[in-house]
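Engineer: coordinates only, sequence not included:
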């Protein structure tokens, strides 16, 4: 497996997990900064590639740790080269680009897995599977109140794409992934803006259930936290302590995702979190973004239009 990217996630999670995985070998590293790729590859006894197509040619599969709109065209290129794909979420921030990537992947006949962290983190993955087996559920809720950005616009997660796209696109995929795991396919979304980058979603699911999500990266520090719950005939359930049965160790989750891709490549059975699911998540988020923008534009027009006496 080759690795695309040299940033914090690639360095702390992807490269160590690939280098240590019993069913995978880190075949090489490519990044937009050759010196960073060389340093990361050397740290794990791998080869640094200056030509991304050469890395594809040397790999059976490729893992991505780059911004979504850099990822999509590179992943399509890797699929055409016959590489299985381990993608980051969201797969793209443009619905057409996500659909195109899914089509390229299907046409190439390669396996794909999208790393929705909570669908692979061992404690949470088990918890979600148990809740799905207990259904049907009446409603669900997934709220992500993050405070990733300091008041001056800097912070540990202050990458340009996160700053531009906000909580809808960064933590929104996590919310949609866990709600879908228990309540089933999302068939419609209604979105409304809140303060700063906050977005409120109301979702309908194929089985008749509904759910809500609140998403932000700019909550006040004392207001941060994650809530996940499902309500139905069995009562109301949620992880007792999200930190204990939630994220877990990101390295463990990524190793599970690598194993899932290896299994999908070997047996040919699509994984539930494949690129088609990733594209559907992008479509839902893009629809929500359009609705938020339309509401904000309408509110702005109402504020600037003189009112009749």
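Structural biologist: Great, that's in hand. The structure presented is a predicted model; accordingly, all values stated were derived computationally and were not measured. Residues are numbered from 1 along each chain as shown.
Engineer: C-alpha from now on. contacts and neighbour counts both.
Structural biologist: Noted.
Engineer: Okay, residue 265 and residue 107: tell me how far apart.
Structural biologist: Separation of residue 265 from residue 107 (C-alpha to C-alpha, to the nearest Å): 15 Å.
Engineer: what's downstream of the helix or strand harbouring residue 259, the next helix or strand?
Structural biologist: Using DSSP states H and E, the element containing residue 259 is helix 250-267. Next in sequence after helix 250-267, counting helices and strands by DSSP H and E, comes helix 275-304.
Engineer: The strand or helix carrying residue 15: how far from the chain's middle?
Structural biologist: For residue 15, the host element (DSSP H and E) is helix 15-20. With C-alpha atoms, centre = their mean, to the nearest Å as the basis, helix 15-20 stands 20 Å off its chain's centre.
Engineer: And stretch 194-214, by the same measure?
Structural biologist: 17 Å.
Engineer: Could you pull out the buried residues of that stretch?
Structural biologist: If you call a residue buried by 16 or more other C-alpha atoms under 10 Å, then stretch 194-214 has these buried ones: 197-205, 209-214.
Engineer: what's the answer for stretch 139-157, then?
Structural biologist: 139, 140, 141, 142, 143, 144, 145, 146, 147, 148, 149.
Engineer: show me where this protein has strands.
Structural biologist: 2-4, 28-30, 61-64, 84-88, 112-115, 139-145, 186-193, 199-205, 210-216, 225-232, 235-237 (DSSP state E).
Engineer: Need those strands in JSON lines (columns: distance to residue 70).
Structural biologist: Below are the strands of the chain laid out as JSON lines (distance: least, C-alpha to C-alpha, whole Å):
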{"stretch": "strand 2-4", "distance to residue 70": "10"}
{"stretch": "strand 28-30", "distance to residue 70": "13"}
{"stretch": "strand 61-64", "distance to residue 70": "10"}
{"stretch": "strand 84-88", "distance to residue 70": "11"}
{"stretch": "strand 112-115", "distance to residue 70": "15"}
{"stretch": "strand 139-145", "distance to residue 70": "25"}
{"stretch": "strand 186-193", "distance to residue 70": "26"}
{"stretch": "strand 199-205", "distance to residue 70": "24"}
{"stretch": "strand 210-216", "distance to residue 70": "23"}
{"stretch": "strand 225-232", "distance to residue 70": "28"}
{"stretch": "strand 235-237", "distance to residue 70": "38"}
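Engineer: Nearest to residue 270, out of the ones you listed?
Structural biologist: strand 112-115 (7.5 Å; C-alpha to C-alpha).
Engineer: chain center to the closest one: distance?
Structural biologist: Relative to its parent chain, strand 112-115 has a centroid offset of 9 Å by C-alpha atoms, centre = their mean.
Engineer: Tell me which other helices or strands it touches.
Structural biologist: In this structure, strand 112-115 packs against strand 84-88, helix 250-267, helix 275-304, with contacts taken as 3 or more C-alpha pairs under 8 Å, 6 or more residues apart in numbering; DSSP states H and E.
Engineer: try this one side by side with the last:
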């Protein structure tokens, strides 16, 4: 429901604090971005790690390091393998690719660059998906995503390997609520200064485009 409401709100002159993913389709995401641009409003998409001090500082630091060869992101949840209130109809329909895939992309893209080719396969239990990305800067990365992992195996990890050695994403020291408050502050700053935030609707659209390309492959649509 978010994309349609967001476009309406932007056209009404409202600044937008959005959840990930920005939209369920590329077309819906583009409509939001067009509405934001036409109304000249600010937008921020809430990717949790991007608003936690330790992960965000790490992302900024690694983005300045040359020579990354490859990256690995593993985002595993136990939503479908335990009695979880998060096993919502939306998550059952869209799976880990759309639920936790945005988190992985929000960390990898600022460091390794945009994506020029996507490969994806559904191997493993439940909604488990494996995605391989070819980045424009020459590096590659792999994503392992699932909401069907055993509870003892759940968790998130990102690792980069390159000329500088190995770098591992640190955990945030606080939870999602403080991060959401920082996202709201970031939106206020973008509205006040007119300078787009790195996690604006345009970035959210790019994440949606990559997810959609992977989804097509997972579902056998090779358009």
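Structural biologist: Thanks, I have it. What you see is a predicted model; the values in this text were computed from it and never measured.
Engineer: Superpose the two chains and report the TM-score.
Structural biologist: Here the superposed chains carry a TM-score of 0.94, computed using TM-score structural alignment, normalised by the length of the second structure; 221 aligned residues with a C-alpha RMSD of 1.7 Å.
Engineer: coming back round to it: out of the helices and strands packed on strand 112-115 of the first structure, which comes closest to residue 171 of the first structure?
Structural biologist: With C-alpha to C-alpha, the closest approach to residue 171 of the first structure among these belongs to helix 275-304: 10.8 Å.
Engineer: Residue 127 of the first structure: which of the strands of the first structure is closest?
Structural biologist: strand 235-237 (10.5 Å).
Engineer: now that closest one: which residue numbers in the second structure?
Structural biologist: Using TM-score structural alignment, the residues of the second structure aligned to strand 235-237 of the first structure are 165-167.
Engineer: Same list (the helices and strands packed on strand 112-115 of the first structure) but as CSV, adding distance to residue 30 of the first structure.
Structural biologist: Below are these laid out as CSV (distance: least, C-alpha to C-alpha, whole Å):
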stretch, distance to residue 30 of the first structure
strand 84-88, 15
helix 250-267, 18
helix 275-304, 22
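Engineer: Of these, give the one that comes closest to residue 96 of the first structure.
Structural biologist: Of these, nearest to residue 96 of the first structure by C-alpha to C-alpha is helix 275-304, at 8.3 Å.
Engineer: which other helices and strands contact that closest one?
Structural biologist: Against helix 275-304 of the first structure (3+ C-alpha pairs under 8 Å, 6+ apart) you get helix 95-108, strand 112-115, helix 160-170, helix 172-183, strand 186-193.
Engineer: And the fourth one, how far out from the chain middle?
Structural biologist: The chain centroid and the centroid of helix 172-183 of the first structure are separated by 10 Å under C-alpha atoms, centre = their mean.
Engineer: That helix vs the second structure - mean distance after superposition?
Structural biologist: By mean C-alpha distance after the TM-score superposition for the first structure, the fitted helix 172-183 of the first structure averages 0.6 Å away from its aligned residues in the second structure.
Engineer: quick revisit: between residue 265 and residue 107 of the first structure, which one's more packed in?
Structural biologist: residue 265 (22 against 11; other C-alpha atoms under 10 Å).
Engineer: Please say which position in the second structure that one maps to.
Structural biologist: In the second structure, residue 265 of the first structure lands on residue 191 (TM-score structural alignment).
Engineer: Please apply the same query to residue 281 of the first structure.
Structural biologist: The alignment partner of residue 281 of the first structure in the second structure, by TM-score structural alignment, is residue 207.
Engineer: What is the burial count for that match?
Structural biologist: Residues within reach of residue 207 of the second structure, counting by other C-alpha under 10 Å, total 27.
Engineer: and if you look at residue 41 of the second structure?
Structural biologist: 21.
Engineer: Now it. Nearest residue, chain neighbours left out?
Structural biologist: residue 15 (5.2 Å; C-alpha to C-alpha, 6 or more residues apart in numbering).
Engineer: Isn't the one you found up against residue 189?
Structural biologist: No: between residue 15 of the second structure and residue 189 there is no contact under C-alpha atoms under 8 Å: 11.0 Å.
Engineer: more neighbours, those two?
Structural biologist: Under the criterion of other C-alpha under 10 Å, the comparison of residue 15 of the second structure against residue 189 puts residue 15 first, with 21 against 15.
Engineer: OK, contacts around the more buried one?
Structural biologist: Going by C-alpha atoms under 8 Å, 6 or more residues apart in numbering, residue 15 of the second structure touches 9, 41, 42, 43, 187, 191.
Engineer: So the counterpart of residue 100 of the second structure in the first structure versus residue 145 of the first structure, what's the distance?
Structural biologist: In the first structure, residue 100 of the second structure lines up with residue 171, judged by TM-score structural alignment. Using C-alpha to C-alpha, one obtains 9 Å as the distance from residue 171 of the first structure to residue 145 of the first structure.
Engineer: shared neighbours of the two, which are they?
Structural biologist: Contact criterion C-alpha under 8 Å, 6+ apart; residues shared by residue 171 of the first structure and residue 145: 215, 216, 217.
Engineer: What about these, which one has the most neighbours?
Structural biologist: With neighbours taken as other C-alpha under 10 Å, the top of these is residue 215, carrying 29 neighbours.
Engineer: Go ahead and confirm that one touches residue 172.
Structural biologist: Yes: proximity of residue 215 of the first structure to residue 172 meets the contact threshold set by C-alpha under 8 Å, at 6.3 Å.
Engineer: So what does residue 129 of the second structure match up with in the first structure?
Structural biologist: Checking TM-score structural alignment: residue 129 of the second structure goes with residue 199.
Engineer: In contact with its match, which residues?
Structural biologist: When contacts are counted by C-alpha under 8 Å, 6+ apart, residue 199 of the first structure touches 167, 168, 191, 192, 193, 214, 215, 216, 292.
Engineer: What is the nearest of these to residue 17 of the first structure?
Structural biologist: Nearest to residue 17 of the first structure among the contacts of residue 199 of the first structure, counting by C-alpha to C-alpha, is residue 167 at 26.7 Å.
Engineer: Excluding residues flanking it in the chain, which one is nearest that closest one?
Structural biologist: Spatial nearest neighbour of residue 167 of the first structure, chain neighbours left out: residue 216 (4.2 Å); criterion: C-alpha to C-alpha, 6+ apart.
Engineer: I'd like to know how far the one you found sits from residue 69 of the first structure.
Structural biologist: According to C-alpha to C-alpha, residue 216 of the first structure stands 20 Å off from residue 69 of the first structure.
Engineer: One more: residue 262 of the first structure?
Structural biologist: Separation of residue 262 of the first structure from residue 69 of the first structure (C-alpha to C-alpha): 25 Å.
Engineer: if you count what's nearby, which of those two comes out ahead?
Structural biologist: Comparing residue 262 of the first structure with residue 69 by other C-alpha under 10 Å, the one with more neighbours is residue 262, at 20 against 16.
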